[in-house]
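S.K.: predicted model and sequence below, questions to follow.
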Amino acid sequence: MTDERLAKTVSTAYDAALEVIASVEPRVAQATRQELADQRSSLKLIASENYASPATLLTMGTWFSDKYAEGTVGHRFYAACQNVDTVEALAAEHARELFGAPYAYAQPHSGIDANLVAFWSILANRVETPALARLGAKNVNELSEADWEQLRHEFGNQRLLGMSLDAGGHLTHGFRPNISGKMFHQQQYGTDPETGLLDYDVVRAKAQEFKPLVLVAGYSAYPRRVNFAKMREIADEVGAVLMVDMAHFAGLVAGKVFTGDEDPVPHAQIVTTTTHKSLRGPRGGLVLAQEEFAADVDRGCPMVLGGPLSHVMAAKAVALAEARQPEFRTYAQQIADNAKSLAEGFLTRGATLVTGGTDNHLVLLDVSGFGLTGRQAESALLDAGVVTNRNSVPGDPNGAWYTSGIRFGTPALTTRGFGHDEFDTVADLVVDVLSNTQAGTNKAGAPSKATYATSDGVADRVRARSAEMLDKHPLYPGLQLS
């Protein structure tokens, strides 16, 4: 099929779909149309967002959504799941081949679900199985109430060591208000206060003192690469399981930008990821594991998950098939190159970056030098059509709500075709907005962490300059709605 004919087919498909939706609830159809228009006219720089292909998006809107399929491939608790078996097996096959993993589990609905499956699989493998053997039982149903109480006590006293939130870790890496911080007795490792970089000797010392069952590596706002071989050495030294959450940088792993010691899959016993973000698929999760943990991960349903989202698993299979094509490697490398261009653009304009730069897909800008909080900066940028998210920086004095940072990611605009020159311009636009924004006051006249004022004409100027780039790199080119 030619590109022109494919674009026409896609346009027809979406027009028809929106017409059907509008016949039931026209406000949903209108909001859907408006969302496309908004995304087309803004600079999407949220590191955790991307643009899935029309093929991936269309795959989610099928009758697979109507099917219950608890269980695993070939072993379901519902009848007539043969077609679900096909798409789930394909998703797992593509994931194994793409990442070089012995085992893949495609059922998690999200990244946090993938992490919960991983955590409970580790507990089952390292706590439950030895306990059952010690008590002479085949499964928990054979335990007495006293034995079961002891097992619950053992589950609840395990330790997890993960990266702190302000250093770039994720909520699910042991943050106390998150379920991961309630499941485990947890401690966190940070980064060097001077450089913002991971210090593996400090992580090792912390692990040797704390003796965790689980050492979590990976990040959501750390702009550098991680040496996972070193993290595995540390885990082995203290008898911990190395779990890596690569949700943010999975596309760079899939595209072979991260290889060797920077590829987590050969080094970690369990790797989790989302399938959107830099992987450019549907919203969902994956678990990759060494064979030792495969049987435990397969118990994700009913251990943690309910019925898998069969339509999303089908979309995962499509997106992972796309990621196995040679052009995806070119795309992944461009993500990293563009992040460097964005970082250089900020630095040449006098902005302050956490760690002084980037080695991956994201850039973390400390906006305190502009006299702003992250919330003020995020809002001012949004007014100018620049979509970002505020983020903590190491030792953030403003906490996790107001923050002192803005996180930028390059995957989405790279999908649109932006390159070095465009990202240098993006840095110029961001600095233009922030340099012309002042912190506001509250009703009592005291300094406010939320209110702000941007000089007249700045937002319109930035939107006009953005439009020139966006028009050159249209989102879903050829897709025309009537």
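M.R.: Okay, I see it.
S.K.: C-alpha from now on. contacts and neighbour counts both.
M.R.: Noted.
S.K.: what is the burial count for Glu145?
M.R.: 11 (other C-alpha atoms under 10 Å).
S.K.: another one to put next to it:
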Amino acid sequence: MSLNAESTAFRSALEVIRAVEPRVADAIRAELADQRESLKLIASENYASPATLLAMGNWFSDKYAEGTIGRRFYAGCQNVDTVEALAAEHARELFGAAHAYVQPHSGIDANLVAFWAILADRVESPALKKAQVRQVNDLTEADWFALRRELGNQRMLGMSLDAGGHLTHGFRPNISGKMFDQRSYGTDPATGLVDYDKVAEAAREFKPLILVAGYSAYPRKINFRIMREIADSVGATFMVDMAHFAGLVAGKVFTGDFDPVPHAHIVTTTTHKSLRGPRGGLVLCQPELADQVDRGCPMVLGGPLPHVMAAKAVALAEARRPDFPDYAQRIVDNAQALADGLLRRGAKLVTGGTDNHLVLIDVSGYGLTGRQAEQALLDSGIVTNRNAVPQDPNGAWYTSGIRIGTPALTTRGLGAAQMDETAELIHTVLSQTRSGANPDGTPSKAKYVLDAAVADRVSKQASDLLAGFPLYPAVDLG
């Protein structure tokens, strides 16, 4: 029997790898097997297409390409120019953006590019003007001292980590928390929702240079029109990090006031997650920030990764196909069905439901920490990640929450009926898990007790559920 193109490609690649380091080939095969057999509910993960995966394994990996299209610091980059231009074109058309920069290696890199682009565009100082007109090597130590004072200690207002914001929105251990004099806005304690009046009040009091919207664990929409009005009222640059919900924007599920691109000065995103592309980042911006954004390399980034830009071009082209909006809508439909199934079984959800791709379970109702729940679910074939909930008493390491999302299972074809079954499996595990104790008998935030028979039974049920929705059905590794 002849093999299809996908099977031939991946089998051949593994044979070549195996000839050099068989343990790597084995790990690649094992990863595919694990992903095929597990209920992947991590909200930030998805499954890239075979075309996107294959676009990363080629000779573009061998190229240095610092600079931008047509203005490289290395010769021989004409083919890199082609794929970067294609990726940027697809991004602009997909999101309706004026400018797209596709070089960032990750979402954090994209945010750093955005931060420094805003600083360079907004901050006026003699030292900065010198830096703009003179070679860096010509700046004196006094110039650098003045420049650091001017660029540092600017103010940024973003969503707090426990309310659902991201660590790059000013969390202290991250570089963003060291670059900026930062303040956070949270959510209403009673509803878990963003209180726009409180955000406006904080902005008037704090007067930030940058107002950041976006989230990694907030299960509702954000009104970007209102957020832009708040930013304008205090003269702030409005930045949106849409890494988690970019696929919902691309698929026209989030439109009008809930589409950040028409409202923000600058938008950052990853290209995986709900967008279903390769691991990488992307910056969209208004024309006035384009020149600064295009200086991301070498300002913040190392050399661009041309093979990943090629994969971004493929994935963005896929997202422009007519079937992508249907996929994006099914992500939300599935998340809401999953939330409904959990609520019916007595689970406590942050905000009481979801408007997007993710659900945040407060597992304290089960008498567990997030770390205990995460591991118990993993033992049972359900892959999730622990996450803080608003005003979390267990902090960011142990947490009181479990974040789950539907982009990956939606890619596999699961629908509302399967989401209800998934809710039953999650509830079964959490309700059958007990908090454990340390060797000295004190309560543990990490140890837990789950009957192995329950874990085995749920794993088998999860496997049976997935059997009707094969992952990469066109790929047969033999």
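M.R.: Received it, and whenever you're ready, just let me know what you need. All of these numbers come straight from a predicted model, not from anything done at the bench.
S.K.: TM-score of the superposed pair?
M.R.: Aligned and superposed, the two chains score 0.98 in TM-score terms (TM-score structural alignment, normalised by the length of the second structure); 477 aligned residues with a C-alpha RMSD of 1.4 Å.
S.K.: show me what Asp241 of the second structure lines up with in the first structure.
M.R.: By TM-score structural alignment, Asp241 of the second structure lines up with Asp245 in the first structure.
S.K.: mean shift between the helix ranked longest in the first structure and the second structure?
M.R.: The residue-count maximum for a helix in the first structure (DSSP state H) belongs to helix 326-348. Compared with the second structure after fitting, helix 326-348 of the first structure has a mean deviation of 0.3 Å; criterion: mean C-alpha distance after the TM-score superposition for the first structure.
S.K.: can you tell me what Gln480 of the first structure aligns to in the second structure?
M.R.: Matched to the second structure by TM-score structural alignment, Gln480 of the first structure sits across from Asp476.
S.K.: separation between the residue mapped onto Gly169 of the first structure from the second structure and Thr399 of the second structure?
M.R.: When the second structure is aligned by TM-score structural alignment, the residue opposite Gly169 of the first structure is Gly165. Distance, Gly165 of the second structure to Thr399 of the second structure, by C-alpha to C-alpha, to the nearest Å: 15 Å.
S.K.: cool, and Tyr101 of the second structure?
M.R.: Remark: distance between Tyr101 of the second structure and Thr399 of the second structure (C-alpha to C-alpha) = 35 Å.
S.K.: what of Thr168 of the second structure?
M.R.: From Thr168 of the second structure across to Thr399 of the second structure, the span is 19 Å (C-alpha to C-alpha).
S.K.: these two: which has the busier surroundings?
M.R.: Neighbour totals were compared for Thr168 of the second structure and Thr399, and Thr399 leads with 25 against 20 (other C-alpha under 10 Å).
S.K.: counterpart of the more buried one in the first structure?
M.R.: With TM-score structural alignment as the criterion, the equivalent of Thr399 of the second structure in the first structure is Thr403.
S.K.: show me what Val393 of the first structure aligns to in the second structure.
M.R.: Mapped onto the second structure by TM-score structural alignment, Val393 of the first structure lines up with Val389.
S.K.: pretty sure its match sits in a strand.
M.R.: No: applying DSSP: H, G, I helix; E, B strand; the rest coil, one finds Val389 of the second structure to be coil, outside a strand.
S.K.: pretty sure it is touching Ala163, no?
M.R.: Yes: Val389 of the second structure is in contact with Ala163 according to C-alpha atoms under 8 Å; the separation is 6.5 Å.
S.K.: the more surrounded of these two?
M.R.: A count of neighbours by other C-alpha under 10 Å puts Val389 above the other of Val389 of the second structure and Ala163, at 29 against 26.
S.K.: any idea what Ala48 of the second structure aligns with in the first structure?
M.R.: Aligned partner of Ala48 of the second structure by TM-score structural alignment: Ala52.
S.K.: okay, now that match: neighbour count?
M.R.: Counted by other C-alpha under 10 Å, the residues lying close to Ala52 of the first structure total 21.
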